[in-house]
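Colleague: any chance you can model this:
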Amino acid sequence: MAFLRESEEHTDLDGIEKRATSVAQLLLDRVAATPNGEAFRFRKDTGWDSVSWQRFGDRVEALAAGLVALGIEAEERVALLSATRYEWVLADFAVLYAGAATTTVYPTTNARGVAFIVADSGSRVVIAEDDGQVDKLVEHRAELPDLRHVVIIDGAGDDDWVIGLDDLERRGRELLAESADVVTERVRGIRPEHLGSIMYTSGTTGTPKGVRLPHSAWTYSAAAIDALHVLGPDDLNFLWLPLSHAFGKVMLALAPLIGFRTAIDGKVERIADNLVELRPTIVAAAPRIFEKAHARIETAMAEKGGIEKRLFDWAVGVGLKVSRAEQAGQQPSRLLRIEHAVADRLVLSKIRERFGGRLRYFVSAAAPLDRDVAQWFDAIGVTVLEGYGLTETAAASFINRPGEYRFGTVGRPFPGTEVRIAEDGEILLRSPGVMTGYHNRPEATAAALDEYGWFRTGDIGRIDDGGFLLITDRKKDLYKTSQGKYVAPSAIAATFKGLCPYAAELIVYGETRPYSVALVALDAQTITEWADQHGLARSSLADIAHDERTRAVIAGYVDRLNTQLDRWEQIKKFDIIDHELSVESGDLTPSMKLRRKAVLESFADDIDALYH
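Modeller: The predicted structure is shown next:
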């Protein structure tokens, strides 16, 4: 196999090779090191409760003993079927303490999908959030003969098959009273190569595949991130990410390694309020969160108009000048520094207060982030460190470092990660974080991993002269027009979402066609606020989407987009989708990535109409 470019930074392994033998050992070590330090905060009634590492570790041990009492053996699977919450974290570490492996299941998965994952993974116990999730299992119980027990978080068990979380803990404490070292011995028995989790790909196309990740993959990813000094023990991380996604789960491995505090609340609608209330120093998120925040602030200022809007534009403009100078390796002039101090005091610091006022970094991954959006955040004084990884690489492979970042790239490889670019542009990775294979899928494993351990990511990209990786698009999403020109739809969509505050998504299409067309999915919040100011107050989203005034506004942004594209990439026609894309309707993955194939199939007639 020939390669166009290979990373030269993959040999830096200082400190990485001495990592813990397992994620369970990371927690055991943390409890011993800082037992009274704050570990987690979580919502309780209307406020926040806090637990120390000792208190957290004690409860994890009891729940782990409960799983042992239920008959769970080393490397057997326990599935977690719940939204992001404190109990998810307790359950995950309890599974690992028991020497078992966690199977992650998104709570939005339908009953048929849940049954497939539980059966395919061979999970013996499922820890489910509530009656609604338990009902999914009951519906397909006949297809799950190996499922011994269901543990319900919110609710009480009704028989020996369904038991409450408190009951699991009670059983565990009874076992610990008889054998105090039963859990500690399980932890000591875990080897780095032992299975730690099976994470099912969210499936933008086809049947989800179970990614087998050993403990060594997670401890590597955590140690590699720690080596970059992005987070420290004094940080407060606000964790809202889906914990069934690798991006969220790697943050759980990092917490005991570094010892920082984590506040947990998976309610997306509470993100803005939680930022102000918690005042975190680190937040990881998917690009859609940054796009929405940027759009909301920009549209709010546009609606205010007058002197406030002019002052805002001036301040952000000054911030952009400083950001661009620093990106170019230059020191801002004395006059610019004075202007920036004034702009920060009057405007920029107030914008940062919307995010709590203490943020050191945002971390973005899971999908491309428009470079202009990233630079806008840098201009207001909050750096977004964009990174890159996949479920198959235990989330982490590349990241922009503090003080060493380039907008529009996903940074340099982590210590211990090798990267190559194949002749067709596909990114190939090799590292201790790469999966051992797909569960029960030998053919898929062989297609993804070669004999030398190189993983085919399915992404197209290139490495620039500074060693920073630029992602072009998913290999399967690239298309060729009838004129023979390749188009990268995801890159175009990211640029458009950075330009248009009213767009949630842009679906670009043109496979074998003479030109490209697009469907625009509106952001309900920002477009409704715009509609209220433009004679469409109290209109439904469908009515707003069909109104000619809306079309004219969106057309203006499409025209701006086209000025930044090559001729064969330009959008010749577009249509507006009359409802919001959602996870529930199958348009988006739980990590808010577009299910491109599903959306194209749903709107095939609309797309075809754009060519007539």
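Colleague: alpha carbons only for contacts and neighbour counts from here, please
Modeller: Will do.
Colleague: residues contacting the closest residue to Arg371 other than its chain neighbours?
Modeller: Leaving aside its sequence neighbours, Arg371 sits nearest to Gly408 (CA to CA, 6 or more residues apart in numbering; 4.6 Å). Gly408 is in contact with Leu369, Asp370, Arg371, Ala374, Leu470, counting by CA atoms under 8 Å, 6 or more residues apart in numbering.
Colleague: 10 Å instead, please
Modeller: If you count contacts by CA atoms under 10 Å, 6 or more residues apart in numbering, Gly408 has them with 368-375, 386, 468-471.
Colleague: try Trp53
Modeller: 27-28, 30-40, 256, 259, 261.
Colleague: so which of the residues you listed is the most crowded?
Modeller: Highest neighbour count within those: Leu27, with 27 neighbours (other CA atoms under 10 Å).
Colleague: in helices, which of the contacts of Trp53 appear?
Modeller: Leu27, Leu28, Arg30, Val31, Ala32, Ala33, Pro256 (DSSP state H).
Colleague: which single one of those is nearest to Phe398?
Modeller: Pro256 (21.6 Å; CA to CA).
Colleague: my read is that Ser540 contacts Asp578, right?
Modeller: Yes - between Ser540 and Asp578 a contact is recorded at 9.2 Å, counting by CA atoms under 10 Å.
Colleague: please generate a structure for the following sequence too, so the two can be compared:
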Amino acid sequence: MGNTASPFSSVPDMFVSRVAESGDATAFTYPVPDTTGAPETWETLTWSQTRDRVRDLALGLHSLGVTSQARCAIAAGTRIEWILADLAILCAGGASTTIYPSSTAPDAAYIIADSGSMVVFAENAEQVAKLVDQRAQIPGVSKVVVFDGEGGEDGWVITLDELSALGAKAHEERPDLFGELVGSVESDHLATLIYTSGSTGRPKGVRLDHGNWLYEAQALSDLDEELRGQGWELLTPQDVQYLWLPLSHVFGKLMQVSQLRVGFLTAVDGRVDKIVDNLAIVRPTFMAAAPRIFEKVYNRVVMQAKEAGGAKYRIFTWAVGVGDKVARLKEEGKEPTGALALQHKVADRLVFSKLRARFGDRLKFFISGSAPLAPEIGRFFHGAGIIILEGYGLTETSAGSFLNRPGDIRFGTVGLPMPGTEVKIAEDGEILLRGGGVMRGYHNMSGATEEVLNEDGWFATGDIGVLEDGKLRITDRKKELIKTSGGKYVAPQGIESRFKALCPYVSNLVVHGDRRAYCVALVALDPEAIATWAEENGLGALDYAGLTGDPKVRAMVQEAIDALNLTLPRHETVKKFAILPNDLTVEGGEITPSLKMRRRAVEAKYQEILDGMYEDSVRTL
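Modeller: Here you go, the predicted model:
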């Protein structure tokens, strides 16, 4: 595994080492809403202050009976208390089970019961109510600790402050206890149980131990050392991360442990509707995000340019064309010269500098993961001087398996393996991975681990891909490949991501055609984008539902479908489409909390609409 051996024995060991090295430096900044109606303020925690808060919470958990590898669940959005609770669980010797706050009460109860969690951290009264409703289904839970809210009369629900007070008392009685607990945690101890949000069937609890996270943190450190030798700097203690990703998701957890290894400042705020505003406040040097965030920014920029119209829109489209040429040159390892370099300087002054200003003035790069990023969108940002490093990994591989390197970006690929990760492509095209990030197995699922992880340590990802000069290009999910009744294979993800770059008014395209004569699509409009378009096109009086049935809207989508089809082989072209009456949502069960589409759920929900697009053809079963 090369240089990926970690100098630490566990995540808590890495944490206390970071505190020893960076004690008085600021570790976190986070918003604190003002209940009087005044603007919210941002508070900070140094590494030493973080250690003190984590210590009291960890000793409080110890007082409640949390012992080695005992599971504790966290049902909350991304916020400073999530991080403190997670570190406290790990420092007490326990393991964290993650639950999305959008989970239904029965789903949350299933995860808590299956994981065997004995303590649950709940964000607020809404999350507590789910647990109270399902209390009979989670008899193993001895305490619920609420972040925002009051404790219960019977003592089952206590506040975070009450848990901290328990720990403070324990620390007073035994000042050396925290160090003993941290020292007892070993690399092969369970650290995290993350339940995959699959499109169908029972969610699987993925077992990740401290060694998995130590590998990820060390691989990042090794990569940084490798890049410095090439004149690039990835992450340093002086960097500022803006962390809004769901910490219930493996991508968010990766960014969390990376901070412990490097020591940079993290601004924590999981409110998605605050991302744009917070960028100006936080002024991050880097941020990780799902492609949907970049799509939304791209869509908004394109719409605003169209609204300006006339000369401004012509300048914008010219600048985008120039930027695309520059981005393609850079993919080949070249820099623009002559007339193109001069044009790019003009485009930068007139258009791109204004776009960069939206992200603060310190941004080094974005990291994109969890779903494919359309190459066209990647090149748009790259041409504008905004680097997006697309990466790849799964819950079962601790998230970080591949990453495009600065200075060696090829859009449409997820780059090279992280140090210590091996890759090979199976005969059927499936991507196989081996390395320190691969999970130790599924929880309470006999036989499921052996189906995907062989004796030699190779993990079958379920993704189809190819290697191009060592860089991995993912073509689709193995289970999502479409085979038409004519025997032709279609990879829907690539088509869908390409379409979103062509039509800024659409949030999702769902290509369908398995065992059918041809491909069709379901189109979900972006509520914000289509409302702006409607105002510009004399349809401002119509609500979302009204717009989905309007001929002008259909003609606009048809134009984009036609443009898409020009780029596709005949068997992949979209012959018909239907505009859905509402957007796909997490609440509706069509999107996972990490913003991935649940294809099977969407197809089942809109089966009648799909069938209607094949009424003039014979369906092959």
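Colleague: related to what we said a few turns ago, would you turn the ones in helices among the contacts of Trp53 of structure 1 into a markdown table with distance to Thr102 of structure 1?
Modeller: Output for those, formatted as a markdown table (distance: CA to CA, whole Å):
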| residue | distance to Thr102 of structure 1 |
| --- | --- |
| Leu27 | 16 |
| Leu28 | 18 |
| Arg30 | 21 |
| Val31 | 21 |
| Ala32 | 24 |
| Ala33 | 26 |
| Pro256 | 18 |
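Colleague: about what we covered before: which of the contacts of Gly408 of structure 1 fall in strands?
Modeller: Cross-referencing these against strands under DSSP state E gives Glu386, Leu469, Leu470, Ile471.
Colleague: give the buried subset of the residues you listed as a PyMOL selection command.
Modeller: In PyMOL, a selection of the buried entries from these looks like this (16 or more other CA atoms under 10 Å):
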select buried, resi 386+469+470+471
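Colleague: can you list the ones in strands among the contacts of Gly408 of structure 1 in a markdown table and add distance to Ala503 of structure 1?
Modeller: Converted to a markdown table, those look like this (distance: CA to CA, whole Å):
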| residue | distance to Ala503 of structure 1 |
| --- | --- |
| Glu386 | 21 |
| Leu469 | 27 |
| Leu470 | 24 |
| Ile471 | 22 |
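Colleague: now, which of the ones in strands among the contacts of Gly408 of structure 1 sits nearest Ser323 of structure 1?
Modeller: Looking across these and measuring by CA to CA, the closest to Ser323 of structure 1 is Glu386, at 15.9 Å.
Colleague: wait, isn't the closest one in contact with Glu404?
Modeller: No - assessed by CA under 10 Å, Glu386 of structure 1 is found out of contact with Glu404, at 11.4 Å.
Colleague: now do the shared contacts for the two.
Modeller: Gly411.
Colleague: okay but Glu535 of structure 2 is in contact with Leu547, surely?
Modeller: No - counting by CA under 10 Å, Glu535 of structure 2 does not reach Leu547; the two are 11.1 Å apart.
Colleague: any chance you could map the helices in the stretch 251-400 of structure 1?
Modeller: 271-278, 287-304, 306-327, 334-343, 349-353, 371-380 (DSSP state H, counting those that start in this stretch).
Colleague: out of those, deepest packed?
Modeller: Mean neighbour count, computed with mean count of other CA atoms under 10 Å, is highest for helix 371-380 among the helices of the stretch 251-400 of structure 1, reaching a mean of 21.
Colleague: would you check the span in structure 2 matched by it?
Modeller: Under TM-score structural alignment, helix 371-380 of structure 1 corresponds to residues 375-384 of structure 2.
Colleague: who has more neighbours, Glu535 and Leu547 of structure 2?
Modeller: Leu547 (22 against 13).
Colleague: which residues does the residue mapped onto that one from structure 1 contact?
Modeller: In structure 1, the residue matched to Leu547 of structure 2 (TM-score structural alignment) is Ile544. Counting by CA under 10 Å, 6+ apart, Ile544 of structure 1 touches 522, 524, 527-528, 530-531, 536-538, 550-551, 576, 578-579.
Colleague: quick check: chain neighbours aside, which residue is closest to Gln25 of structure 1?
Modeller: In space, Gln25 of structure 1 is closest to Val187, 6.5 Å off (CA to CA, 6+ apart).
Colleague: now which residue in structure 2 aligns to that neighbour?
Modeller: Using TM-score structural alignment, Val187 of structure 1 sits opposite Val182 in structure 2.
Colleague: repeat for Val316 of structure 1
Modeller: In structure 2, Val316 of structure 1 lands on Val320 (TM-score structural alignment).
Colleague: what about its match, distance to Ile495 of structure 2?
Modeller: 22 Å (CA to CA, to the nearest Å).
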